[in-house]
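Asker: got a structure for you, letters missing:
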């Protein structure tokens, strides 16, 4: 997978002895987010995702705990572990993603470039490969 197909982005943080504060605004992401959701209480043996988006960008952050994200561009697969609340994963369009290996108490925050639209999802892997021209 090409290095520019996904990106780890450092989230600006303010360190303080009372606790750190991370801020996602304006120029932190290369898109304006229109939807925010989060995954929690995911059993360690379960997985989430299993789809790609045609147009929507997503930014994932492990607010608590850790999990793995498997990224597949139709040719190459990469595994990224998210485990720091001040670093997030930018997933561009046309990338199949699966989330697995959730630690106990993990929370995955997702910032999406658009509101939910079922027509933007590719939910079958064979359809994804056709979309990618593979």
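Answerer: On my side now, so go ahead. Being a predicted model, the structure only gives us computed values, none of them experimental.
Asker: drop to CA atoms for contacts and neighbour counts, all remaining ones
Answerer: Noted.
Asker: hang on, isn't residue 128 packed against residue 121?
Answerer: No: using C-alpha atoms under 8 Å as the test, residue 128 is too far from residue 121 to be in contact (9.5 Å).
Asker: between the two, what contacts are shared?
Answerer: The overlap between the contact sets of residue 128 and residue 121 (C-alpha atoms under 8 Å, 6 or more residues apart in numbering) consists of residue 52.
Asker: Looking at these two, which is more packed in?
Answerer: Neighbours per residue (other C-alpha atoms under 10 Å) separate residue 128 from residue 121, with residue 128 holding more: 23 against 16.
Asker: Comparison target, given below:
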């Protein structure tokens, strides 16, 4: 994965015979303040989530359970990465088109976001995104 499009962030794990514990702290493990948390689950087979870009928002996607692919596009380059480790997140910055697909059965995608929901921050049309990204 090129550093141009995104960055993997390995999260701290406390190992214990009773099970592992992974934690995330705002502005420490994640390079932005966490203002919103949500998760995707029970995604039907063949479905694609996201399909948009953000003008300013930063996100960390964490595969809490199972696996999924994240396809990223910066207006020039496209790359796909697979997330399948619950202690490794993918930091996605502004002006990257993202699509999340190939969800395994029982997968959960946790998203930590840098701002509250703001519809004005979304670019939902790919052609409009390309125009803005290439400007």
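Answerer: Thanks, I have it. Worth saying up front: this structure is predicted, and the values here are computed from it rather than measured.
Asker: tell me which element the spatially most central residue of the first structure is part of?
Answerer: By C-alpha atoms, centre = their mean, the first structure has its centre lying nearest to residue 60, at 3.4 Å. Residue 60 of the first structure is part of strand 58-64 when elements are defined by DSSP states H and E.
Asker: quick one: that strand to the second structure mean distance?
Answerer: On the superposed models, the aligned residues of the second structure are on average 0.3 Å from strand 58-64 of the first structure, with distances taken as mean C-alpha distance after the TM-score superposition for the first structure.
Asker: C-terminal to that strand, what's the next element?
Answerer: Toward the C-terminal end, the helix or strand that comes next after strand 58-64 of the first structure (DSSP H and E) is strand 67-72.
Asker: just checking, what packs against the helix or strand that that following strand is followed by?
Answerer: Per DSSP H and E, strand 67-72 of the first structure leads on to strand 77-82 as the next helix or strand towards the C-terminus. Counting by 3 or more C-alpha pairs under 8 Å, 6 or more residues apart in numbering; DSSP states H and E, the packing neighbours recorded for strand 77-82 of the first structure are strand 67-72.
Asker: Can you show me the helices along the first structure?
Answerer: Ranges of helices in the first structure, per DSSP state H, are 125-132.
Asker: residues touching the closest residue to residue 89 of the first structure other than its chain neighbours, list them.
Answerer: Nearest residue to residue 89 of the first structure, sequence neighbours excluded (C-alpha to C-alpha, 6 or more residues apart in numbering): residue 8, at 4.6 Å. By C-alpha under 8 Å, 6+ apart, the contact list for residue 8 of the first structure reads 87-90.
Asker: again with residue 123 of the second structure
Answerer: Residues in contact with residue 123 of the second structure, defined by C-alpha under 8 Å, 6+ apart, are 52-55, 129.
Asker: In TSV, list the residues you listed along with distance to residue 66 of the second structure.
Answerer: Formatted as TSV, the contacts of residue 123 of the second structure follow (distance: C-alpha to C-alpha, whole Å):
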residue	distance to residue 66 of the second structure
52	23
53	24
54	26
55	29
129	30
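Asker: most surrounded residue in these?
Answerer: Top of the contacts of residue 123 of the second structure by neighbour number is residue 53, holding 26 neighbours under the definition other C-alpha under 10 Å.
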